[in-house]
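[1] Here is a sequence with its predicted model. Questions after.
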Amino acid sequence: MTTMLDSLFKRIGYKPGQQVTFADLPEFLSLLALQFPFENGAVLRNERISMTKTELTKALLNNKRGGLCYDLNAFLYYVLTELGFSVHMVRGTVFNAKEQEWALTGTHVAVILREGDETYLLDTGFGINLPLAPVPFSGEPITSKTGAYRIRKTKTDKGDYLLEMDKGEGWQIGYAFSLTPIDEAALTCVRDAIFDEEASPFNKNPLASKLTKDGKLILSKDHFTKQTGSDLAKEEVNAGDFQTIFIQAFFD
């Protein structure tokens, strides 16, 4: 086992030295989600790390930080490649359900996996909307503790496929995407758009979210929300307290 995988397995509490098979991916993805929050601290600090396996591994495994989709799903891609899976990265465009409009074009990153004759989508960088299992292109829904997810082939001006999710209120569009593979140069373009574009939702105010074993954490500049089972606690965040709460609540 490589040093990268050994360090990752220790970090997430996965069985040391054991190969990850396709059947193991739901457990593996769930463990990743518990360790690496979706957060935009690097954007607000203007810390533009290289989108290489070496730099992303160093940033995520050696520091108390998470990242956005281009960090977390690129890291997932590098890990799955190291594990021997047939994978590539793709770009997508998130649909803003509240505003009923597309967000900044082409600024979501996800992972496509081939297993036998089947194709699947994996995503560990979509906030708390994580399938926590490979989503098949057959259209069959998969269900996890975060809801139900499915792929629908529908041509839009943002891509040929939709990831849809049902959080208990019916199916909604998560994002559109195409299957064209992207590389580190494209990842850098996505990163720079998130850092620099006025339409970016991530370069203005701090935010962080993470799944927990029995709930979720959501932190904004104004509020800290903690859900444990059916219990929901929400408290105000004072100016300057975001980083302290983030470090204390989001990491073991």
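    Arrived safely, thanks for sending. Numbering: from 1, shown residues only.
[2] From now on I want contacts and neighbour counts done on CA atoms only, so please keep to that.
    Noted.
[3] Endpoint to endpoint, stretch 136-156 covers what distance?
    20 Å (CA to CA, to the nearest Å).
[4] Would you mind listing the buried residues in that stretch?
    136-137, 141-143, 146-153 (16 or more other CA atoms under 10 Å).
[5] The residues you listed: which two are farthest apart?
    Farthest pair in the buried residues of stretch 136-156 (CA to CA) is 146 and 153. Separation: 22.4 Å.
[6] Checking residue 149 next. Helix, strand or coil?
    Here residue 149 is recorded as strand under DSSP: H, G, I helix; E, B strand; the rest coil.
[7] Is it in contact with residue 131, as I believe?
    Yes. Judged on CA atoms under 8 Å, residue 149 makes contact with residue 131 at a distance of 6.3 Å.
[8] shared neighbours, the two?
    Common neighbours of residue 149 and residue 131, counting by CA atoms under 8 Å, 6 or more residues apart in numbering, are 142, 143.
[9] Who are the contact partners of the residue nearest the centre of the chain?
    In the chain, the residue lying closest to the centroid (CA atoms, centre = their mean) is residue 125, at 0.7 Å. For residue 125, the contacting residues are 38, 67, 68, 69, 70, 71, 72, 73, 109, 110, by CA under 8 Å, 6+ apart.
[10] structure B:
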Amino acid sequence: MSDLNFLFRKRIGISDDEVITFQNLDKVLEKTAKAIPFENLCIMENRTTQITNENVMSKILEQNEGGLCYELNSILYLFLIENNFNTTLIRGVVYDHMKQQWSATGKTHVANLIDHNGQLYLVDTGFGGNLPLKPVPLNGEMVESNNGEFRVDDQESEHGDYILYMKLKHKDEDWKIGYAFNSNEGFTNITELNEVQKIIIKHPESAFNKNPLMIKLTDKGNMILTDSSFTEWVDGKMTKKKIDEKRFSLIRKEYFNL
């Protein structure tokens, strides 16, 4: 077993001898979401590195940090390859619901596409609190998880041929757009993600270069930490508290281990 395979299993809590199959991939995704936070601290603290297999592995599996979509889904990609999945990375454009438009940062969302028995599935562990937690087939079929309902529609847009829709548990009454992507533009070299990281770091419309953000799923909901507030969702009920710099540091360590 490779170091990456061993360390990824250790980080999310899966035994060395468990065979990872498509049938138990939802278990892997849920454990990953609860163990590895979505966070932008490297950007906020000006300590980003080049996106390479070695650097992503070092950051997430050896230093036990989290990351943004291009880091979280690239380490998942490497783990899936190690476990004999037929997968590629894709880039998509997130829909900004606050502004009611596609994100000005362009194709900066990163996810995985898995080919299983001739059917393509979207697999994403880097979409903050919006994670499907299960493979979502590219045939419009809805999947339901502890985080809500999700589907991928064959739908042309200016950004590709498919759109992920979601209805988050306890939060959404109607379907809303997650992101659009092109299923024909898959890639396997994660160094391509340096372009994504550069945009996220420098673009004036980037949501991740202004304030610290940490999100992690829990057994009963999720936790969201910024430099000014700590929000907990538990069984559909939200508690939001204003915090100061000292409290931020304490919560960051206690709840996110960062």
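    That came through, no problem. Just so we're clear, the structure is a prediction, and the values are computed from it rather than from any experiment.
[11] and the residue nearest to the centre of the first structure, that one's in a strand?
    No. Applying three-state DSSP, one finds residue 125 of the first structure to be coil, outside a strand.
[12] what do we get in the second structure for it?
    Using TM-score structural alignment, the partner of residue 125 of the first structure in the second structure is residue 126.
[13] which other residues reach stretch 167-187 of the first structure?
    51-52, 70, 88-97, 109, 112, 146-148, 156, 158-166.
[14] These in helices, which ones?
    By the criterion of DSSP state H, membership of the contacts of stretch 167-187 of the first structure in helices covers residue 70.
[15] Now intersect the contacts of stretch 167-187 of the first structure with the strands, please.
    Among those, the residues falling in strands (DSSP state E) are 88-96, 109, 112, 147-148, 156, 159-166.
[16] hmm, which of those are the buried ones?
    88-95, 109, 112, 147-148, 159, 161-166.
[17] the helices in the stretch 151-252 of the first structure, which residues?
    Per DSSP state H, counting those that start in this stretch, the stretch 151-252 of the first structure carries helices over the ranges 184-196, 242-250.
[18] Superposed on the second structure, what's the mean shift for the longest one?
    In this case it means helix 184-196 of the first structure. For helix 184-196 of the first structure, the mean deviation from the second structure after alignment is 1.0 Å (mean CA distance after the TM-score superposition for the first structure).
[19] how far does that helix sit from the chain's center?
    16 Å (CA atoms, centre = their mean, to the nearest Å).
[20] List the buried residues in that helix.
    By 16+ other CA under 10 Å, the buried positions in helix 184-196 of the first structure come out as 186, 187, 188, 190, 191, 193, 194, 195.
[21] Looking at those residues, which is nearest residue 27 of the first structure?
    Closest to residue 27 of the first structure out of these is residue 187 (26.6 Å), distances taken as CA to CA.
[22] And the closest one? What does it align with in the second structure?
    Counting by TM-score structural alignment, the partner of residue 187 of the first structure is residue 193.
[23] Please report how far that match lies from residue 60 of the second structure.
    To residue 60 of the second structure, residue 193 of the second structure is 16 Å away according to CA to CA.
[24] again, but for residue 66 of the second structure
    Distance, residue 66 of the second structure to residue 60 of the second structure, by CA to CA: 6 Å.
[25] Equivalent analysis for residue 2 of the second structure, please.
    Applying CA to CA, the value for residue 2 of the second structure to residue 60 of the second structure is 16 Å.
[26] Please apply the same query to residue 140 of the second structure.
    Here residue 140 of the second structure is placed at a distance of 33 Å from residue 60 of the second structure (CA to CA).
[27] Would you double-check that residue 54 of the second structure falls in a helix?
    Yes. Secondary structure of residue 54 of the second structure (three-state DSSP): part of a helix.
[28] how about the strands in the first structure?
    38-39, 86-96, 101-102, 108-115, 118-122, 135-136, 142-144, 147-156, 159-166, 171-177, 207-212, 215-220, 223-228, 231-236.
[29] Quick one, which of these gets closest to residue 29 of the first structure.
    When the strands of the first structure are compared by CA to CA, strand 118-122 sits nearest residue 29 of the first structure, at 8.8 Å.
[30] The closest one vs the second structure, average offset?
    Relative to the second structure, strand 118-122 of the first structure is 0.4 Å off (mean CA distance after the TM-score superposition for the first structure).
[31] That strand packs against which elements?
    Applying 3 or more CA pairs under 8 Å, 6 or more residues apart in numbering; DSSP states H and E, one finds that strand 118-122 of the first structure contacts strand 108-115, strand 135-136.
[32] got JSON lines for those, with distance to residue 21 of the first structure too?
    Formatted as JSON lines, those follow (distance: least, CA to CA, whole Å):
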{"stretch": "strand 108-115", "distance to residue 21 of the first structure": "10"}
{"stretch": "strand 135-136", "distance to residue 21 of the first structure": "16"}
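[33] Among these, which comes closest to residue 209 of the first structure?
    Checking those against residue 209 of the first structure by CA to CA gives strand 108-115 as the closest, at 16.7 Å.
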